[in-house]
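Enquirer: predicted model and sequence follow; I will ask about them next.
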Amino acid sequence: MKTTTSPDPQDRLLDALKAHPVWHHIQSHARESAALELRVVRQAPRRPSPGTLVLDLQADGVVVGWLTARGARAALSVSQNAHAQHAAATLSAVGGLLRSAGEQARLIEEQRAIVDHIADGLLVLGPGAVIRHINRTAARLLHLNPAKAIGKPLGALVDFRTVVESVFTTGQGYVDRELIIDSPSLNLHVVDTAVPIRDAQGHVVSVVNTVREIQRVRHLAQRISGSHARYRFEDIIGRSPALQQAVSDARKAARSSANVLLSGESGVGKEVFAQAIHNASPRREGAFIAINCAALPRDLIESELFGYVAGSFTGARREGRPGKFEAASGGTIFLDEIAELPLDVQAKLLRVLQEREVVRVGDTRGVPVDVRVITASNRDLRRMVDERLFREDLYYRCRVIEVALPPLRQRAQDIPLLAHHFLAKYAGLLDKPVFGFTEAALQALQAHDWPGNVRELENAIERAVNLSEQAEIDVPVLDLPRRHPTPPGAGADGGTGAQPLTLAEAEHAAIEAAIRHAGYNLTQASRLLGISKPTIYAKIRRYGIALERPLPGAAR
């Protein structure tokens, strides 16, 4: 196969020199005025004939060729020699200019290639926001033809109000300004930066404007902040038929983009299932954002979920803030304890699910979001709909696919597997030589009804590993039976002669009983106890009472 090689750069330079008008002028003048024959050659003659002068042609110190001079006589006259020397010097100077121009052209091409292949959009604007350069990404984002855009004002090419012109008048640039464009031809959400370029007198002569798609910014933020799901279906422990049915249903749900409702008692592992669904779905590379709706302050629920614009309320950040739905765009959002959302927020959530866009607090424009919604509740949402405590239309929107998770008491055969898993986990973390359970301990674990389900079992094993001094955990270390407050009308010793509870123990038991009676609805539990909701949260943290999801800072 015949191959071709690119010509040497010096050969290209010599060809350009021979084609230059200066060389033709020198050659013509030499023939007519000095009776001198001049030639430009690539290689110096090995044995130049008598009377032939050979001179180097240099370009910036690099020899690119040779000039041969031959007169009418065997020996060159003084004037012919001077003419040849002058011709060589002139050609060398022209060669240097050509080489410098070629280097500059090569550098410009390299820079243009770099600018065109960076992932961000880039524009260089002159006074009046006239486009001097626009790379491919910016042209794609703004729907512009790069060749036709050069030399025209940016504002004349787009159908929205641009903001970069102000940099020329104020001299102040800006960095990472969020820009939402919603025009007849564009629907764009970007992070915008403008850097002014000044001359020696300090006047702004041009502006470098870069734009980055918000989705790329979110993806980078998610990678850094770790907004991702850890659990997969392979991490779910258990072989019971009830659990395997739930896993099978969840795997089927993962293959679609439909909204999923996870139902089940507190502590059955709803967030683990939500993460597993996300990791098995086509959205696995996107963010996984989990929100405990019960833990959100009433006045901040909307701004946390949907975001807000600058000045929308007292204490708002000056530049505004995107909400959790925007942060989860391209991925999955998990709304835990959705039954705790107020009815007015339920209405706005319904609109997000229907329109696939959010409206930030204080704004009227919708921001498109591409997000998969998984909800969870430990309450009977159907009953709440009948009692007009939960919107029926939102219920059906959330419950496109429902996955019911069984309580631990319905899968007692899984308790030994889970217990050994948690034992290995906490023995490793605490570096304690605890390796198993006695037979009596395993029987006690399987006999317990576990109202707190898997979370309660995990807490019990963690406590036992901390307290155990033996290689095997025995029944006394598990401390499974729980004492309850003395019934009304009983004596100081409860009518049994048992040791009375301390005040703290009685309060702990009363709070747990109220929470269970209220179906883990903390608002209702606080009413039963006659205390405020912030107070019940503080006491939950103090006593380490297990909820559907642990509160920040709660003891285990």
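Expert: Looks like it arrived, so ask away. These figures come from a predicted structure and were not determined experimentally. Numbers count the residues shown, from 1 in each chain.
Enquirer: from here on, contacts and neighbour counts on C-alpha atoms
Expert: Fine.
Enquirer: number of residues surrounding R161?
Expert: 12 (other Cα atoms under 10 Å).
Enquirer: residue ranges of the strands in the stretch 151-300 of the chain, please?
Expert: In the stretch 151-300 of the chain, the strands defined using DSSP state E, counting those that start in this stretch lie at 174-182, 187-198, 204-213, 260-263, 288-292.
Enquirer: okay, those strands in JSON lines with distance to L335 and mean neighbour count next?
Expert: Output for the strands of the stretch 151-300 of the chain, formatted as JSON lines (distance: least, Cα to Cα, whole Å; neighbours: other Cα atoms under 10 Å):
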{"stretch": "strand 174-182", "distance to L335": "26", "mean neighbour count": "15"}
{"stretch": "strand 187-198", "distance to L335": "25", "mean neighbour count": "19"}
{"stretch": "strand 204-213", "distance to L335": "27", "mean neighbour count": "20"}
{"stretch": "strand 260-263", "distance to L335": "10", "mean neighbour count": "24"}
{"stretch": "strand 288-292", "distance to L335": "5", "mean neighbour count": "21"}
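Enquirer: next up, a structure to set beside the first:
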Amino acid sequence: MSRLAEIRNTAQEIAEAITAVLGIDVEIVDEELSIVAGTGRYKEKIGEKEEEGNLDSEYTYGQALRTGEEYIIEDASSHPQYAARESELAEVCCPIRLHEEIIGLIGLVAFTEQQRHALLLNRKNLLAFSRQMAVLLASKVSETKMAGELKIIIETIREGIIAVDRYGNMTACNETAARLIGTTKEEAIGTSIFAILPFSSIREVLRTGEEYRDREEIYQTDTGGTFHFFTTIRPIFSKPLEEAVGDQQREIVGAVISLRDIADIKKLVYDMTEKEEGASFHEVLGTSKAIREVKDQASKVARSQSTVLITGESGTGKGLFARSIHYASDRKEHPFVTVNCGAIPDTLLESELFGYEPGAFTGANRTGKVGKFELANGGTLFLDEIGDLSFHLQVKLLHVLQHREIERIGGKRTIPIDVRIIAATHQDLEQMMEAGEFREDLYFRLHVIPLHIPPLRERQEDILPLLDYALHKYTRVINKSIYGFTEEALDCLKCYDWPGNIRELENAVEYAVNMENGDNITLDALPKRLRQAQKSPFSSLSLKKQLEAVEKEIIQTRLAQTGYSLQGKRDAARLLGISESTLYRRIRELRIEKQ
């Protein structure tokens, strides 16, 4: 379809206007000599090709399209090209120029002597008038082209875009916007925006002409539904600001509304600021029975929606377990959001968790803030160090767990949420409960599925795989070629009690990789505290472990004196002041072997 054919309705209106003013038949043809619009004898031929000539002929239309020149045929009968054209007496031909391109022409044709006389008498004025009409047609073609390009652009924009006139009637709407407001593009065009969003701020923008930028809005529909958007509304004026002399000449003629689904905004914020790397139970290293039991229990509850409470000393990997549970669950495609309840002051933690409305307090962001509960909607919220949560926030958290809804600070509306809670602590919540520092009802809400991660000192067999992992990790990060540990260094690492658990172990290996210049980590490269603990073997042990170590050494000393025979063990028991059965039990429990 030619460009003039795309505006055939406008072309026909112009043709009929010329005929009404001048009383002369008009035809408008495109660059292929197809009749796009016409009056009189040409009206029935719309859509057909011109009967005479082609683009390469000497026929006037062909010449005009090739050269872009205007032509006046005063006496058609004297032109051989017009001999076959019945009753045509005279003609004015005016090209339609779009930039440097000829896209068609306007022909004014006289079929009677009276028309011919009028045409020749006013030929200069007719040419000038035709030029104006040609400019108008070219302008309309350009406008249509721009509108088409704009439409394509609007459709490719991810945001919802709606244009309204001064009365709020929708004049443009892309697919995204139609989906967001629950309609189709076809139904939207011509409909009042206020019929769909009755309490929209669009009305205020159309009244004041003031832009409304990046505001969160919730619209209640007549049917009881809810639209939740992030909205920007820009007014459209009749003239650019630089062309307006006074306010009277710059009218508000409409507005453009940009709509973004709040769920998309939350996901974007999460992806940019909160998103953590995925995790799996394969990343929880260790082969001990204790850690295997915890991993097995965690993997069983991953697909559940129940609340999980992870306990364990600092550095045992509670966060890794929480992430692994999330990424093994049906919520893995949704956000995993972490909040450290002990790292944020109580005055700020409430707004972090629940968000706030615009102007909720002095210094609040003018657009309000989305809280972590909303960011985690559909996914998992990991509340680390839950024992540090204030009593006031414990009450609010309990409400969320019971009612599955939150209320922003300064807000009056409740926001439904679908969030799984995983909490973690290194503290004894039961003891805190007895002391009145932790709510009993909240504890039992959180304690639906308890997971306890044993400390590293209780799973000595996991130390070697953890050391190998940490060595591989930090040699790659620091870019060093270190292949293992000397026997002396390994003995020191295995004997250490690791009060800081896995975190302390990784830090120790990172330090050693930095300090070591050889191919293997030596004792001298280890942190000072580890080497000192080796010299004083009991210093890093718990009281129970220290007592067991002393007891083992005493029994071994007596057995070395009396021997490991039956009589020797009887004598050792007598010297130690314990029964033979007690001695045999302690030999078994302390794993005492013949020296």
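Expert: Arrived safely, thanks for sending. For clarity, every value in this text was computed on a predicted model and none was experimentally measured.
Enquirer: re the thing from before, which among the strands of the stretch 151-300 of structure 1 is found nearest to P416 of structure 1?
Expert: strand 260-263 (24.2 Å; Cα to Cα).
Enquirer: what span of structure 2 lines up against that closest one?
Expert: Using TM-score structural alignment, strand 260-263 of structure 1 lines up with residues 308-311 of structure 2.
Enquirer: with structure 1 superposed, average distance for the matching stretch?
Expert: For stretch 308-311 of structure 2, the mean deviation from structure 1 after alignment is 1.9 Å (mean Cα distance after the TM-score superposition for structure 1).
Enquirer: contacts for that stretch, please.
Expert: 318, 322, 421-427, 446-453 (Cα atoms under 8 Å, 6 or more residues apart in numbering).
Enquirer: hmm, 6 Å instead?
Expert: 422-426, 446-447, 449-452 (Cα atoms under 6 Å, 6 or more residues apart in numbering).
Enquirer: restricted to strands, list those.
Expert: Members of those lying in strands (criterion: DSSP state E): 422-425, 449-452.
Enquirer: farthest pair in these?
Expert: Across these (Cα to Cα), the longest gap, 13.9 Å, separates T425 and I449.
Enquirer: looking at the two, which one has more neighbours?
Expert: The residue with more neighbours, out of T425 of structure 2 and I449, is T425; 21 against 17, by other Cα under 10 Å.
Enquirer: right, and the more buried one touches L383 too?
Expert: No: counting by Cα atoms under 6 Å, T425 of structure 2 sits too far from L383 to count as a contact (8.8 Å).
Enquirer: which one is E52 of structure 2 nearest to, not counting chain neighbours?
Expert: Excluding the flanking residues, the one nearest E52 of structure 2 by Cα to Cα, 6 or more residues apart in numbering is Y59, at 7.4 Å.
Enquirer: neighbours around the one you found, how many?
Expert: By the measure other Cα under 10 Å, the count of residues near Y59 of structure 2 is 16.
Enquirer: how near is it to P80 of structure 2?
Expert: Distance, Y59 of structure 2 to P80 of structure 2, by Cα to Cα, to the nearest Å: 9 Å.
Enquirer: OK, contacts around the closest residue to G95 of structure 1 other than its chain neighbours?
Expert: Closest residue in space to G95 of structure 1, ignoring its immediate chain neighbours: A59 at 5.1 Å, by Cα to Cα, 6+ apart. The neighbours of A59 of structure 1, taking Cα under 6 Å, 6+ apart as the test, are 92, 95-96.
Enquirer: swap in 8 Å and give it another go.
Expert: Applying Cα under 8 Å, 6+ apart, we find A59 of structure 1 in contact with 92-97, 99.
Enquirer: from those, which land in helices?
Expert: Taking DSSP state H as the definition of helices, these contribute 92-97, 99.
Enquirer: now neighbour count and distance to A440 of structure 1 too, for these, in CSV please.
Expert: CSV is the format used below for these (neighbours: other Cα atoms under 10 Å; distance: Cα to Cα, whole Å):
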residue, neighbour count, distance to A440 of structure 1
S92, 24, 100
A93, 16, 99
V94, 19, 99
G95, 26, 96
G96, 20, 94
L97, 14, 94
R99, 21, 90
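Enquirer: and G104 of structure 2, how many neighbours?
Expert: Neighbour tally, G104 of structure 2, other Cα under 10 Å: 30.
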